[in-house]
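Below are the sequence and a predicted model; questions follow.
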Amino acid sequence: MATRCEIFLEVLIAILLPPLGVGFRHGCCSCEFLICLLLTLLGYIPGMVYAVYAIVIRGSPHHDEWRQPLTA
């Protein structure tokens, strides 16, 4: 789990260079990175907003709890 300092630095990098911040959190060949790169190429603000979302919300360990498989 990432510390608050790591998340803060990733968000700061995501504000300056959105795909780079997402790349640090999710990897450079992930779906989140490619979406962020496309949005940044289309416009800086949409890329920045998605980057912060991908780092803070999608990067949290509780985001995919509802996707846990059901046990019999």
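Perfect, I can see it now. Residues are numbered from 1 along each chain as shown.

only C-alpha atoms for contact and neighbour calcs from this point on.
Fine.

residue closest to the middle of this structure?
Ala54 (2.6 Å; CA atoms, centre = their mean).

So what touches the helix or strand that contains it?
Ala54 is located in helix 44-56, with elements delineated by DSSP states H and E. Helix 44-56 is contacted from outside by 7, 10-11, 14-15, 17-19, 21-22, 25, 32, 36-41, using CA atoms under 8 Å, 6 or more residues apart in numbering.

and the comparison structure, right after this:
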Amino acid sequence: MDTNKLLLVIIAILLPPVGVFLKAGAGKDLLINIVLCLIFWFPGLLHALWVVTKD
């Protein structure tokens, strides 16, 4: 895992929507992540980690 991806994973753990925004920009992934974080933090965290780690 390179340094950029490691930093994105750390950001995604602390603030999931920010990690998704930095990786995917302002789009459907960010909207989905915000909704998941509002429902409950854990689904938003899982989604953020999935978005950040996929290639």
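Noted; the coordinates are in hand. In this text, all values refer to a predicted model and were calculated from it rather than measured experimentally.

Residue range in structure 2 corresponding to the helix holding Ala54 of structure 1, please.
Helix 44-56 of structure 1 corresponds to residues 41-53 of structure 2 when matched by TM-score structural alignment.

in that stretch, what counts as buried?
Of all the residues in stretch 41-53 of structure 2, those buried under the rule 16 or more other CA atoms under 10 Å are 43-49, 51-52.

How about stretch 35-42 of structure 2?
For stretch 35-42 of structure 2, by 16+ other CA under 10 Å, it's 36-37.

do the same with stretch 6-18 of structure 1
Result for stretch 6-18 of structure 1 [16+ other CA under 10 Å]: buried residues 7, 10-11, 13-15, 17-18.

and the two most separated of the residues you listed?
Greatest spacing in the buried residues of stretch 6-18 of structure 1, by CA to CA: Ile7 and Leu17 (14.8 Å).

Which strand or helix spans Gly21 of structure 1?
Gly21 of structure 1 belongs to helix 18-26, assigned by DSSP H and E.
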